[in-house]
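Colleague: 3D, please:
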Amino acid sequence: MAEAWQFQVRITVTPALAEALRAGKPYDGRDLLEAVLREHDASLKCQFDAFADYVDAAEREGRERYPLYQWTKDTIGNREKKAKYLKSFTVYVRGEEVYGSEAADSLHARLSALADQVGIESVSRFDTNPANNPQPPARDQGRH
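Modeller: Below you'll find the model as predicted:
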């Protein structure tokens, strides 16, 4: 029996759209984007904000429980990586960051169709198969 992988859609947007999405401000074409998200009971989370939330939780609850703490902290502290992740948004469906292929395929198609109209630079679809994804960096035991 084949493994049942889960999927995730991410979008990369223009800096202006990223700022509007993060701040909850109006943006030309945003209503089209939000309509697609509503159709799928979906929402967006900025990857930079998700990384910052992870670091905050690790510092609050104990870094030893967060194996990617140092890598994540270093990533959000790097100017070029920060700029990249401020423009990258993960699509959550019904509050979940991974979901079935039907939802992922539909979101990918609908968001790709909107790209030229709303400031989406790219739409990517990922799966949870470890063979298709980079593995997390080895934890540096000497750094906490």
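
Colleague: from here on, just use CA atoms for contacts and neighbour counts.
Modeller: OK.

Colleague: so what touches stretch 23-31?
Modeller: Residues lying outside stretch 23-31 but in contact with it, judged by C-alpha atoms under 8 Å, 6 or more residues apart in numbering, are Leu17, Glu19, Ala20, Gln117, Val118.

Colleague: OK, contacts around Ser106?
Modeller: Taking C-alpha under 8 Å, 6+ apart as the contact definition, Ser106 lies against nothing.

Colleague: and this one, please, so the two structures can be compared:
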Amino acid sequence: MNSSLLFQVRIRLTPECAAMARQDRFDGKLAPLGAQLAKHHATLICQYDAFADYVAQAERDGVDGYPLYRWTRDTIENPAKKAKYLEAFTFYVNGDEVYEQALADALEADLHALASEAITEIRKYDTNPANNPQPPSQGQ
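Modeller: As a prediction, this is how the structure comes out:
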């Protein structure tokens, strides 16, 4: 595997737990997840919130400099997609959106060992474009 690749870990939470995580409430069912955040120097970013922030920033700055503006806006305005992305979260480690494989592997392993009823899915992605969906073209 190419050692220059960086990685990102993402999870999906139950709707109830997703609402708690979006409010930074890591108690009750989310307490074990909160402990993993601290252990790995990580923050949890709701993908819907990240998309909404991108759209808001683009609208403040002018959308011409934001190639994914239209796709992102359409995504957050679609009720089915909104529901999906409200439950999807990305881990930033040490403030970084993507990070070394060793950090991603350790985080992923600890999350799998956690076996939390709050977490419905755990995935690890790499920065190799061949392994990931690509953004739509400008005209879409």
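
Colleague: can you give me the TM-score here?
Modeller: Put the two chains on top of each other and the TM-score (TM-score structural alignment, normalised by the length of structure 2) is 0.94; 140 aligned residues with a C-alpha RMSD of 1.6 Å.

Colleague: coming back round to it: pull out the buried members of the contacts of stretch 23-31 of structure 1.
Modeller: Neighbour-count burial (16 or more other C-alpha atoms under 10 Å) applied to the contacts of stretch 23-31 of structure 1 gives Leu17, Glu19, Val118.

Colleague: tell me which of those residues fall in helices.
Modeller: Among those, the members falling in helices (DSSP state H) are Leu17, Glu19, Val118.

Colleague: which one of the residues you listed sits closest to Ala2 of structure 1?
Modeller: When these are ranked by distance to Ala2 of structure 1 (C-alpha to C-alpha), Val118 comes first, at 37.4 Å.

Colleague: measure that closest one to Ala16 of structure 1 for me?
Modeller: When distance is defined by C-alpha to C-alpha, to the nearest Å, Val118 of structure 1 is 10 Å away from Ala16 of structure 1.

Colleague: sorry, back to before: can you list the contacts of stretch 23-31 of structure 1 in CSV and add distance to Ser124 of structure 1?
Modeller: Formatted as CSV, the entries for those read as follows, by distance: C-alpha to C-alpha, whole Å:
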residue, distance to Ser124 of structure 1
Leu17, 17
Glu19, 20
Ala20, 21
Gln117, 17
Val118, 16
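
Colleague: who touches the residue minimising distance to the centre of structure 2 in this structure?
Modeller: Centroid-nearest residue in structure 2, with C-alpha atoms, centre = their mean: Thr90, separated by 2.1 Å. Contacts for Thr90 of structure 2 were tallied using C-alpha under 8 Å, 6+ apart; they are Gln8, Val9, Arg10, Ile11, Leu44, Ile45, Cys46, Gln47.
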